[in-house]
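J.: got a structure for you, letters missing:
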């Protein structure tokens, strides 16, 4: 029998358990970047950004002014050690948005109009290309590994419209660069001073949402109107933002492909197979609940999909495992070269499918030309969208529309995909696909299990509320239940899960601890909560190193069965047909995860989305590296610098954070320390003492969660907001329900 306690018990080992990894304090040389500030000397005070002093939290005595009204902290050690703060200082953004000063030359309006026409013609050009591909059957087979990688996502219609419009504006931006011979910075940042409004592309800009009821007790389904001054912040189908300027080859959209010496960057698969190896190192402290919560939370607020063709067919870049002919290459293809690969080569594969991410533009005055920004299909908040969906239509389709309940299927399982059971790989095994607030619900069995627990918890709470308030409508019961469920989710994340990931010192440093009594008052409407691209495309992918390739299912009678993860991607047959949900859930507290390190199970690196028709799959590590280049993510050395570490000049300089054996591996595949991809460098770092993550990932993850908490007008422990709870609920949302709570 599945019990609610499985959601609210301590997820793993006690929170005071120390991560048993070697670590060292960061160096002391301050970094710099466009838009950053150096440490300011104020009467012996080293005034630094919050993130640069956390390891010295017990020595911080006061805040300080970095200039221009930007708050810092007096760090008692030399300049840029780490990141911390006290009091109201923590309510400030740790990182200011990426920006570079770049002025534009005088530009002739008639010539500009010709550039804009390239954007207007974009849709027609793509339609002709895709028509030719479909006619020649150059499409992705649904039940291939790459086909299942695509089908694990369902692309919202709003996302498709946004991507199409944004691509037109990006195409016009690239044409402006060519027509006016703009420099890289002018094309990237100079054009961002040019609004799309007033041009022939103006109709492609999304509208700023209206907020008819700013004092609503309940969140909107799509995340809009949380911030009343900026109602589009946090909304689904809007752009990510950035910590560092993009590294696109052309400054606008072309993926990062060149090393600092101008040569091609090392192949993503070569890096994966030489640096991110498979070594079994189970963690002695933490169980699989830590990993599955990481994935569940990721699916709560981050999803940058890649597109299909207009008719829904997948984009094929590697037919039969070989590079597609130039005449049939879709513009969004960025395939990974597998030539000579020791694993894929003997199978005759020289190419791994990779399709570039979907993009978005801002609304109103933020709809501008310039560099591409990737689209987040989900709301950017921790708001239960992983359970309820990120649009009003998704939410409505998941509801039973009676007594405030969510839909379920037989045996109290998740509802079946209404699209003829969906296209997940389960159909190859005689099963159907489940549906939930996030389309990746079927991706692996533990994730499906956690989704199921939350829907059951919603229905349990709704049932109690309906008994206490029989006069309430379906809508009232649903919204009050949703409000409670979101509070419970936030409580678990910030009280149990996140302190393990970033450590208790950093929880305090970033101001992330929730209160044991009373209310918090740290809401800051000036903080933009939107996902940082570097967070969602790199740092928050740390969970991939925690995954066990061999899973253990724990039976009621104490027996244990062993299965391989590779046999269960995107296929919930284990739950739907074999009734093993309870066995999976027991593993949350009994199955050890893998340690946070540079070792990745082969079930992810060689067999991702493997189906019964294939004896291999994709490589998630290669996809992660290629995705970072696709998004123009800054390099590892740049993130060392912005996070307060000394910039590495040689590979040996990396040993302050990375074990020497891993540094040697990096040196064998990269020519320069300035070429190292952020994901690769971050995943090879030693854990900071008291936390799970290495320094740079901790820096970026801490920043994001600080903004997700402090920018959220509906965060569960806030006082004085329309959605505020009373004191007993704010401090203990696992309360025994009673009418006085709502």
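T.: Perfect, I can see it now. Just so you know, these numbers come straight off a predicted model, no measurement behind them.
J.: only C-alpha atoms for contact and neighbour calcs from this point on.
T.: Fine.
J.: residues contacting the closest residue to residue 71 other than its chain neighbours?
T.: Excluding its sequence neighbours, the residue lying closest to residue 71 (CA to CA, 6 or more residues apart in numbering) is residue 65, at 4.8 Å. Residues in contact with residue 65, defined by CA atoms under 8 Å, 6 or more residues apart in numbering, are 47, 71, 72, 73.
J.: which residues are contacting stretch 287-294?
T.: Contact with stretch 287-294 is made by 11-13, 446-447, 450, 497, 543, 546-547, 587-593, as judged by CA under 8 Å, 6+ apart.
J.: buried sites along that stretch?
T.: Within stretch 287-294, the residues scored as buried using 16 or more other CA atoms under 10 Å are 287, 288, 289, 290, 291, 292, 293, 294.
J.: and stretch 428-442, by the same measure?
T.: By neighbour count, with 16+ other CA under 10 Å as the criterion, the buried positions of stretch 428-442 are 431, 432, 433, 434, 435, 436, 437, 438, 439, 440, 441, 442.
J.: distance of the residue nearest to residue 71 from residue 702?
T.: Here residue 65 is placed at a distance of 22 Å from residue 702 (CA to CA, to the nearest Å).
J.: find the residue at the geometric middle of this structure.
T.: residue 536 (2.9 Å; CA atoms, centre = their mean).
J.: distance of that one from residue 635?
T.: Between residue 536 and residue 635 the distance is 15 Å, computed by CA to CA.
J.: again, but for residue 167
T.: Distance, residue 167 to residue 635, using CA to CA: 25 Å.
J.: and if you look at residue 517?
T.: For residue 517, the distance to residue 635 equals 42 Å [CA to CA].
J.: next, the contact list for residue 710, please.
T.: 91, 522, 523, 524, 527.
J.: what's around the closest residue to residue 738 other than its chain neighbours, how many residues?
T.: What sits nearest to residue 738 in space, not counting adjacent residues and going by CA to CA, 6+ apart, is residue 468, at 7.3 Å. Using other CA atoms under 10 Å, residue 468 is surrounded by 13 other residues.
J.: sort out for me which of the contacts of residue 65 are in strands.
T.: 47, 71, 72, 73 (DSSP state E).
J.: not counting sequence-adjacent ones, nearest residue to residue 436?
T.: Spatial nearest neighbour of residue 436, excluding adjacent residues (CA to CA, 6+ apart): residue 387 at 6.1 Å.
J.: second one coming, line it up with the first:
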């Protein structure tokens, strides 16, 4: 934060504290917020806030107050969120508030003294936390001082103040005052499918990246109340569109979509979120899963989902035993409720899969990894039930869930992040794993809530890694065939047949990933979620760019400054940041370096030495994963907590590699390279037998009571 911003924030905080000490809930004439000015101060009264909220209710059609304990639907939360934003907009206009005052000042107002409090559900109030061994499914009370941090429905946090055109919610425009280039133009100019490969990294790296992305993040959607699903925008007259519609214009000369006479891509703004205690401020988006690395993709981020996945016997998760008679392990259970959600079924008797995360069926990388993690849970639970025969189902299930979350953390920080970020960034952000002892660095002041810049831009770096097709290899490491990515999105039915799951699992350790660069597969830029009858789909690069603008993510140039780099004053200042060709394309698309969208420029940066990403994405990811590790009270290496493992147990978890999990939970895979996210190399990453002692298995006897 700049010094000037710090002074403004400090001034606002001091004045607020003065007001709160003297205000009474029934004294509407008093200042809710006093903003100091050069000559006079601005007093925003509780009475003014009540007037603004009542006016906003008329605009958004918010109904009357509900029962405090009532669980609001996604649509009801969106309407309440939009009403609070509209209240902030009315106040900003009435009192001529600067963006800093809207972003930092308005959220300081204690809305419990306003009419807003009547509409604020109990879930947005401070809960009473109990200290216990196992995590809450929704991440609540991980941080005892700030229970909502990292929990379901917590707003994404800001590394920089948001950049909204009106300071409140309208998407960013050019610093020149004109519109930014349409996201599709940036995509076609800069993110062509050049097919460059990374010469070391396998498909397991982007596969694991997407898995943990789904563990940590899912933005709230805007929904049409008539269908309870995301509204369509492009084929609807502008005056009849849902208020969240913000379609992406397609240039008339678009090299692909002009063949189909398409003029726009469907895009819907994220659902409006609600802050703790329903505080005022800029538009926010909320995370509908827990931010912590807690394996919620296996178990769900709410108790209802978790219970649907359990057998309630011997700690087991539900599975599909259809192939047991063939000597094969169980598959994920079928998705029987809402069977067509995120699933393109060929017939009514074929089902997609059910897991802790609803996006499991998107593509085969996810299905395969979800399958082996479900099997790993059941394998560990079965062994624990034998080691501790006196444990009941609940104890076995929760302890196994605790171990699986630890394994996810271990693999992420010891196999995934070192390849993505490199040693220098890992050291800078305290991400390197401990080899002995405990971590003992838990810091309750570090917020593990994901930054908007991470969710809407930086961790979408993996979209550059995805190939056009996914390969299947035999368990003896011979190429069998491949499937075009767009042919299997939301159609994971291959897994039901024969050894297909093993063939994909083996394929991922043999297929080379794309590189992190400006090149994006046309399967993602022209055929995303392709409709078989039309021949075209959507464009993920365009969606990423538009999503950043939707969330008020400041420009790449602003994050250069945040990350300690020199802010570009001219295009020449970026000569070393990108290839000459990429920079030339940006000069064609944008009027100034201050307009560059964070996701587009971030994936296009020249990588740091020993890293897959450039300095800005390295900085944003480094900061995020530091907080996810040191700000997680349940982190597996923490000592002195009710959730703590013993030193012996931690030592066992540290032995686990993804290759071991694959060996234990595939059907017939017998050899793997030690680090499956990297191509095999006879000297530094040899392919070894699963039966050998080179890949130690977690010794669960250390859990014997």
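T.: Noted; the coordinates are in hand. What you are looking at is a predicted structure, and each value in this text was computed from that prediction instead of being measured.
J.: tm score of chain vs chain?
T.: For this chain pair, the superposition-based TM-score is 0.83 by TM-score structural alignment, normalised by the length of structure 2; 615 aligned residues with a CA RMSD of 2.3 Å.
J.: so for residue 517 and residue 635 of structure 1, which sits in the more crowded spot?
T.: Between residue 517 of structure 1 and residue 635, residue 635 has the larger neighbour count (other CA under 10 Å), namely 22 against 12.
J.: on that earlier part again, the ones in strands among the contacts of residue 65 of structure 1: which two are farthest apart?
T.: Greatest spatial distance among these (CA to CA): 47 and 71, at 8.8 Å.
J.: quick one: common contacting residues for these two?
T.: 63, 64, 65.
J.: the first one -> structure 2?
T.: Aligned counterpart of residue 63 of structure 1 in structure 2: none (TM-score structural alignment).
J.: make TSV from the contacts of residue 710 of structure 1 and add neighbour count, secondary structure and distance to residue 251 of structure 1 to it.
T.: What follows is these, written out as TSV (neighbours: other CA atoms under 10 Å; DSSP: H, G, I helix; E, B strand; the rest coil; distance: CA to CA, whole Å):
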residue	neighbour count	secondary structure	distance to residue 251 of structure 1
91	24	helix	32
522	20	coil	37
523	19	coil	35
524	17	coil	32
527	21	coil	26
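J.: in structure 2, which of the residues you listed still touch?
T.: Here is what carries over to structure 2 from these, by both residues aligned by TM-score structural alignment, their matches' CA atoms under 8 Å: 522, 523, 524, 527.
J.: map the first one onto structure 2.
T.: Using TM-score structural alignment as the criterion, residue 522 of structure 1 maps onto residue 441 of structure 2.
J.: ok, that match touching residue 639?
T.: No: using CA atoms under 8 Å, residue 441 of structure 2 makes no contact with residue 639, being 9.0 Å away.
J.: sorry, back to before: closest to residue 742 of structure 1 among the contacts of residue 710 of structure 1?
T.: Of all those, residue 523 has the smallest distance to residue 742 of structure 1: 21.7 Å, by CA to CA.
J.: ok, now how distant is the nearest residue to the closest one once chain neighbours are set aside from residue 364 of structure 1?
T.: By the measure of CA to CA, 6+ apart, the closest residue to residue 523 of structure 1 outside its immediate chain neighbours is residue 710, 4.8 Å from it. Residue 710 of structure 1 sits at a distance of 24 Å from residue 364 of structure 1 (criterion: CA to CA).
J.: what's the closest non-adjacent residue to residue 607 of structure 1?
T.: Nearest residue to residue 607 of structure 1, sequence neighbours excluded (CA to CA, 6+ apart): residue 617, at 3.9 Å.
J.: what lines up with the one you found in structure 2?
T.: Aligned by TM-score structural alignment, residue 617 of structure 1 pairs with residue 537 of structure 2.
J.: is it true that residue 604 of structure 1 touches residue 616?
T.: No: Residue 604 of structure 1 is beyond contact range of residue 616, at 10.4 Å (criterion: CA under 8 Å).
J.: max-length helix in structure 2?
T.: Assignment by DSSP state H gives helix 364-387 as the longest helix of structure 2.
J.: average distance between it and structure 1?
T.: Taking mean CA distance after the TM-score superposition for structure 1, the mean distance separating helix 364-387 of structure 2 from the aligned residues in structure 1 is 0.6 Å.
J.: residue range for that helix in structure 1?
T.: Counting by TM-score structural alignment, helix 364-387 of structure 2 falls onto residues 445-468 of structure 1.
J.: show me what counts as buried in the matching stretch.
T.: By neighbour count on 16+ other CA under 10 Å, the buried set for stretch 445-468 of structure 1 is 445-459, 461-466.
J.: now do that stretch: everything it contacts.
T.: Applying CA under 8 Å, 6+ apart, the external contacts of stretch 445-468 of structure 1 come out as 2, 4, 7, 292, 295-296, 387, 403-406, 412-414, 436, 441-442, 472, 477-478, 481-482, 485, 568-569, 571-572, 574-575, 581, 584-585, 588, 737-739.
J.: buried only: go through these for me.
T.: By neighbour count, with 16+ other CA under 10 Å, the contacts of stretch 445-468 of structure 1 hold 7, 292, 295-296, 387, 403-406, 413-414, 436, 441-442, 477-478, 481-482, 485, 568-569, 571-572, 575, 581, 584-585, 588 as buried.
J.: sitting in helices, which of these do you find?
T.: Per DSSP H, helices hold the following members of those: 7, 292, 295-296, 387, 477-478, 481-482, 485, 575, 581, 584-585.
J.: what's the most distant pair in those residues?
T.: Maximum pairwise distance in these, criterion CA to CA, is 30.4 Å, between 477 and 584.
J.: which residues of the stretch 401-550 of structure 1 fall in strands?
T.: Under the criterion DSSP state E, counting those that start in this stretch, the stretch 401-550 of structure 1 contains strands at 550-554.
J.: again with the stretch 601-742 of structure 1
T.: Assigned by DSSP E, counting those that start in this stretch, the stretch 601-742 of structure 1 shows no strands.
J.: chain neighbours aside, what residue packs nearest to the counterpart of residue 89 of structure 2 in structure 1?
T.: The equivalent of residue 89 of structure 2 in structure 1 is residue 174 (alignment by TM-score structural alignment). Nearest residue to residue 174 of structure 1, sequence neighbours excluded (CA to CA, 6+ apart): residue 252, at 6.6 Å.
J.: which SSE is the one you found in?
T.: Counting by DSSP states H and E, no helix or strand carries residue 252 of structure 1.
J.: counterpart of it over in structure 2?
T.: That one, residue 252 of structure 1, aligns with residue 168 by TM-score structural alignment.
J.: and its match, how many neighbours?
T.: Residues within reach of residue 168 of structure 2, counting by other CA under 10 Å, total 23.
J.: show me what contacts it?
T.: Going by CA under 8 Å, 6+ apart, residue 168 of structure 2 touches 85, 88, 89, 99, 102, 103, 281, 282, 283.
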